[in-house]
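Q: give the three-dimensional model of this entry:
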Amino acid sequence: MHQEWSLRGVWQCLPDKENILENGIENKIVYAPEIHPWKEIVVPSHWQKAGFEQHQGAMWYRRTFLAPNKQENLGYHLHFGGVDYFSEVWLNGMYLGAHEGDFDPFAFSVTGFLRFGKENELIVKVVSAIDKKPERKEIAKGGLYHWDCLPVRQEGLSDCPEVPSAASAHYPNPLLNPGGIWQDVTLVAKPVVHIERLRITPHLRDEYTKANIYVDIEVRNETGEEQDIELRVKIAPHNFPKEGREDIAQVSATFLRPGSLNHTTRLTIQNPALWWSWDLGHPHLYTATVEVKMDGTIIDSSSEVFGIREITRDEKWQFRLNGERIFIKGNNYLSDQFLSLMTASQYEQDIQMMLDAYMNMTRLFAHAEKPEFYRLCDEKGIMIFQDLPFQWGYRSDGEFITRAADVARRYVEMLYNHPSVVLWCCHSESRLHDYNKLDNVLMETVKSIDVTRPIHKNSVLIDRGELPAFFATWEEFAKYVPNHLSVNWVGWYWGKITDAEFYNPMFITEYGTQSLPDEESLKKFIVEEKLWPLDMEAWRMRGFQNNIYTKMMGEYPTTLGELVERTQEYQVQFYKEHTEALRRKKYNNVNGIMQFHFVNTWPAIDWAIVDYYRRPKKAYYAVVHAFAPLQLSFAGHVERLENALRITMEAWVVNDYRRELEGHEISYRLLASDGTVIEERAVLAPLITPDSSRCFDQAVLDLPLTEEVYRIEGDLRDKEGNIIARNTKILFPRINEAEVETAAHVNAGL
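A: Sure, this is the predicted structure:
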């Protein structure tokens, strides 16, 4: 019913760095474009990946195309899948309108402006410039523009991730702002009465045995006259067999005045097949199809895939999916700074690596991915912690806040039907000047659209190194932070890896350390003469935090291979110690952990556990082991007494499965540094309850004052004697809690 003509291919373009080619009513670039020296560019693409790598500012695009012959009862629309960032459009010299935002599709009605059966000229102006005040930004692009995992300029950092002052050289100042027509452009012919949008809201009732499905239908009438229509809504299984289920359908008659009509219908499904994350069940999906009839003839139809599920989050960040509590094991993800480069197959690769690492949630860091990513998460059963595109500081005036609210509204509407999206986070690492102004408006905007998902105001509130106003003393803040801090950089920006046992946060949105990619990957983006001996300026331009490295790992080794090994092993140790410690506290205040971050978004040296070329680092496999659904885990420490060493050991089992396990046994041993077995223990685990974390054995040994380096190793065996889990643990000296360095000690705000 819809006909499409793609306009992708070779266009013409003209860089306009200073944004001066447009000149009011004498806009020659539109009305006399042939006088300009146009160049070729491929659409869709970001211009930096299409031959204009260094360009920032305005870029003009031009394309001529042959329009089809006009057909009766059809309206013609120019559709843009995505333009980054500000855009204005002219067709045959007529101004169609403007759009802000890099993430969402938009369209213009062009029936009155097309030259049917003839050549037409399309001109698009795109503006994507470097923001002059990164702490008071004027564009809502979030992590795709301003993030310390992107190309930034900053000097060495002393303690904290950044100093929030645009005047400070320590602050990450963006070096690159992607720009261009990065998604398809199409000419679309639609019936003059057609469906504009479907919004589907499932509501579960009666202990999940019944679901009301509310289908909001926006219908557009371009005939200029009132029309009587019939709407038929049908719901059918999408990715599972019907198994005797009948399609649910409803027909309603209504009328359309000229313009748009919003019509809501309600259908009820008995015993619905629910959408689950992969670790709880099958991600059942349905298809809702809406047909528009006039005079008994179907004139238009539209379909949306959706899932039926209920997601809740309480004040302690305990998530429940369809009433089942779930411990979150996830990551932070941004696939590529230039999303035009991503393909469905690349998304499939990334998502499969997440599944292989037992992750049930991904946080899309202050941006939206391509539609293919959301479709795959819907189908694979991965939950999405969805940030809005706001990262760090923004202009705090009414004009920008009004624009930001419009961006937030379109953002939520675009992703509303995806069951995988389970939470909205309005702002990432908000600044104080935004917290009670911009963030309040974003929060209320999202609430007005979506009442079905939890909404979080911001991931972290960073202050200027001063005590946040809602704490009376730094001591009070220091007590609060270990329990509630939502970023856990213990062992990187503050503290030590061995402090892991002292942290008991409700939910961690970020934790990790930097490490180098392997030598093969490094050689792809750092030239040999700067790679080794290490050229600090070149390395820092790729994100390397040299001062944090020396603070945590000491002097540099003599070879590049040793440096790669050292940083990757440090990252492995970090994820092992922190992840296992936090999982032992499962539901004991800790309800979720999101490693930071999953994959490099450009060829860089940063916190990713998979490099830009999709080569897993050692830490990826450490996370795989630490996130395993059944884990044997050890805790303990060494304490020096007056005449002895006191060794404390604990053996734990963490079970994420929804089934109990019977007849298991833990065998573990304490070893000295030379491998000598000091103590062997075996303990029964007769019943491992579902979705649990439990200590099955504790032991305290007093040993002579000989050495202080000990480790534990052990196995978990099933009732047939098969090893189903194994692990090791280095025992560190006991730490005095009063000496543990927290975020408060380095003045990192919450």
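
Q: for the rest of this, base every contact and every neighbour count on C-alpha atoms.
A: Fine.

Q: which ones are touching the residue nearest the centre of the chain?
A: The residue lying closest to the centre of the chain (CA atoms, centre = their mean) is Leu364, at 0.9 Å. For Leu364, the contacting residues are 332-334, 384-387, by CA atoms under 8 Å, 6 or more residues apart in numbering.

Q: what would those look like in TSV with neighbour count and secondary structure?
A: Listed next are the contacts of Leu364 as TSV, based on neighbours: other CA atoms under 10 Å; DSSP: H, G, I helix; E, B strand; the rest coil:
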residue	neighbour count	secondary structure
Asn332	23	strand
Tyr333	22	strand
Leu334	23	coil
Ile384	24	strand
Phe385	23	strand
Gln386	24	strand
Asp387	27	strand
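
Q: to check against the first, give me the structure of this:
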Amino acid sequence: MSSWLLDGVWNAAEVRDEHRSNAIGPQLDHAEWREVNVPGHWADIEPSLTTDGPLTYRTTVNTPSVDEGRRRFLTFDGIAYHADVWLDGAYLGDTEGYFAPHTFDVTDLWRLSPDHVIAVEVHCPPTEPGSRRTITGVLQDPSGPLTPNPGGIWQSVHLIDTGPVRIDALRVLCQDATVERAHLKMYARLDSDRSCAADVQTLVDGTVVAEHRITVAAGHNDVAWRIDLPRPALWWPRDLGDQHLVNVDVVVSIDGHPSDTTHRRTGLREVAWDDWTCSINGERMFLKGANLMPVDALLGRASDEHMRQLMEDAVELGLDMLRVHGHIAPTTIYDTADELGLLLMQDFPLQGVQRRQVRPAAIRQAQQMVDLLGHHPSVISWWAHDEPVAKPADGSVDQRQTLGLAGRARELATRVQRAVRDQAPTWNRSVLDPLVRRAIEDVDPTRRCVPHSGVLPHLPLLDGTDAHLYIGWTDGPISLLPRESARFPRLFRFVSEFGAPAAPRSPQTVATLQEHHWPDADWERFAKLTGTERWQYDQSTPPHLFLDDAPWIDATEQHQSDVITAWVTHLRRIAYRPTGGFCVRALNDHAANSGWGVIDLHGNRRPAFEALKAACQPVIVTIDPLPETTLPGRRFSLAVHVSSDLRDDLDDAIVDVTITNTDSTQTQRFTGTIDANAATYIGTINTISPEAGDITISAVLNAGRFGSSTTSRTTVA
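A: The predicted structure follows:
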């Protein structure tokens, strides 16, 4: 199969009316046009050519003519977001959606001349207040940090020659797998220029495992079949076994001659869900995870090296899973996850409230997502829509908390308003999300699809989805966490967002903080840059308590570490009762002015990285937390637990507890067996606060090659 890569230097100019009449054809003076790199985003063009587009791209191509009996196709691997495409002035069609390839048949036009002009008019509407009209997810999040418009031809462009029948799409799904047998569910869409007989051959690791002859009509033809593989080598998550991968090739032949071939690499494994607890190949897992943000808000900037490093960082942290949050990532992310045994929960890039007009595009693009990613064994679930709710214009959900009785009354009123609002049906949640979920499940019955993320329990079933909870940030102090999880266990079945941001150290943000006399910084500009506001920090790290911005930034980083530690250790303590797993708010930042990630945009690790790593060790010891302050003579009964992700029990484990205060030091030792893949109750320690000073309780676990320690402290007021 012949192919030509068309990446390199193209010409571009802002769209003007006259372009539509002369810029699309072969005759044009490029004197006023700029040379730009394709692939790339227009935000990367220096000096700037446009902020929000639209932009017209042009390039000239000279290739051999199309041989008789062959066909030629022009493919764009990724354009953000809308595009109209011309060849030599002839209109080929339009595209919508940033992540799926778009292909045009150019066979007849290419035979007319050896020299050709490709012209592409690209639109990517800017982010606007209110409901959204593009399916770009977190790449254009109006509530997040300031990010550039992602518009442009951001992935490769190429020409491909095939025979009379082309494989337009290939979907490879592992339906089930055991050590005895695995079944692959295969689907192909064949594009034929004639009615004819075609032979479809399937190879697994170079061995032919299926052959069948079909009759295809001119146009698109849907073909489905199944493959039975005896005694397969299974693919396992990284802590449970090896990551065996198999190569699947589908070859379509006409009259004994190959017409087209397509390759997929997959793994044989079986995914099952029991409520919010996941099992892989029959092994139950407590999923420790984080949200994987785009490696860069401009995806075309992301290097393979940077993407692989992020995935290796996740392994170093001890994570089992990443949720690809609000975007479809470049293929390197999925290939690396397959190789490392990292599980992925994949978001469809619907985020926030969408306009009704997106419905047809959402259904089409959701199925394209499955075609693109369905063969990856690392992908264990789909998520249709992230937070399909609007924040009220009056700010009643996220507003400043006040102290005293008035503050408590205001907080109660806010909670009631939010609860009432969440019960009301909405077009996004009640119509769009079920349609998108059904579209995904129609083409992939092998995986679970969650209709929406971050939706509280609502009528008629009072059954919500995963939870986005910000105790320790905007939902109250971190000390509320044990109480709230006991009061509302349904909200803690799977917590897919929690944490607190650190103030970013980007030059823009620091300059904003230093613009006026501290603490009277330009907080309005700070909010626009970071997506966070001063009142939110006032609840945990009030700026006025610090001499300048530097110690305040340090304090926000420490608070981020403390919140992540408290959340992860608590969720592991209630593993399977009811929690099936978690996702920290962000593994990485996708913008320089974001502070949610434990890794910033440039790969630098925040202090929270080590905190998360410590909390995600295979075996950890935990103590019920003490309050920050207490009164003299108060009695405390604190439970000690050990959480283990290991597949085998740990015998003869020892936990030594030391209680230190101004009056005395006490020690207590617990011995016994730590249950596999569970949180084991060790015992309860009792103490009474002294008249003054601090109480420090530390626990140290010694279980052979596994060890852990923790400390809890309070001050007697």
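
Q: which position in structure 2 aligns with the residue nearest to the centre of structure 1?
A: Aligning on TM-score structural alignment places Leu364 of structure 1 opposite Val324 in structure 2.

Q: distance of that match from Asp29 of structure 2?
A: To Asp29 of structure 2, Val324 of structure 2 is 44 Å away according to CA to CA, to the nearest Å.

Q: just Pro618 of structure 2 next, same as before
A: Separation of Pro618 of structure 2 from Asp29 of structure 2 (CA to CA) stands at 65 Å.

Q: the two: who's more crowded?
A: More crowded of Pro618 of structure 2 and Asp29, by other CA atoms under 10 Å: Pro618, with 17 against 9.

Q: wait, the more buried one sits on Arg647?
A: No. In this structure, Pro618 of structure 2 is not within contact of Arg647 by CA atoms under 8 Å, at 10.2 Å.

Q: spatially nearest residue to Gln201 of structure 2, not counting backbone neighbours?
A: Glu211 (4.5 Å; CA to CA, 6 or more residues apart in numbering).

Q: please name the residues that touch the one you found.
A: Going by CA under 8 Å, 6+ apart, Glu211 of structure 2 touches 199-202.

Q: hmm, 10 Å instead?
A: By CA atoms under 10 Å, 6 or more residues apart in numbering, Glu211 of structure 2 lies in contact with 199-203, 250-252.

Q: can you redo these as a markdown table with secondary structure, distance to His517 of structure 2 and neighbour count?
A: Output for those, formatted as a markdown table (DSSP: H, G, I helix; E, B strand; the rest coil; distance: CA to CA, whole Å; neighbours: other CA atoms under 10 Å):
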| residue | secondary structure | distance to His517 of structure 2 | neighbour count |
| --- | --- | --- | --- |
| Asp199 | strand | 75 | 18 |
| Val200 | strand | 72 | 20 |
| Gln201 | strand | 72 | 17 |
| Thr202 | strand | 69 | 21 |
| Leu203 | strand | 69 | 16 |
| Val250 | strand | 66 | 22 |
| Val251 | strand | 69 | 19 |
| Val252 | strand | 71 | 24 |
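
Q: from those residues, pick the one nearest Ile659 of structure 2.
A: Nearest to Ile659 of structure 2 among the contacts of Glu211 of structure 2, counting by CA to CA, is Leu203 at 64.7 Å.

Q: state the distance from the closest one to Glu211 of structure 2.
A: 9 Å.

Q: could you do Met311 of structure 2 as well?
A: Going from Met311 of structure 2 to Glu211 of structure 2 by CA to CA gives 38 Å.

Q: and for Thr541 of structure 2?
A: Separation of Thr541 of structure 2 from Glu211 of structure 2 (CA to CA): 66 Å.

Q: now Leu245 of structure 2
A: 22 Å.

Q: can you check Ser156 of structure 2 too?
A: In terms of CA to CA, Ser156 of structure 2 sits 33 Å off from Glu211 of structure 2.

Q: before we move on, the earlier item: identify the contacts common to Leu203 and Glu211 of structure 2.
A: With CA under 10 Å, 6+ apart, Leu203 of structure 2 and Glu211 have common neighbours 250-251.

Q: give me the distance between the residue nearest to the centre of structure 1 and His597 of structure 1.
A: From Leu364 of structure 1 across to His597 of structure 1, the span is 10 Å (CA to CA).

Q: shared neighbours, these two?
A: Residues touching both Leu364 of structure 1 and His597 by CA under 10 Å, 6+ apart: 331-334.

Q: could you export those residues as JSON lines, including distance to Lys447 of structure 1?
A: Shown next, in JSON lines, are the shared contacts of Leu364 and His597 of structure 1 (distance: CA to CA, whole Å):
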{"residue": "Asn331", "distance to Lys447 of structure 1": "25"}
{"residue": "Asn332", "distance to Lys447 of structure 1": "24"}
{"residue": "Tyr333", "distance to Lys447 of structure 1": "25"}
{"residue": "Leu334", "distance to Lys447 of structure 1": "25"}
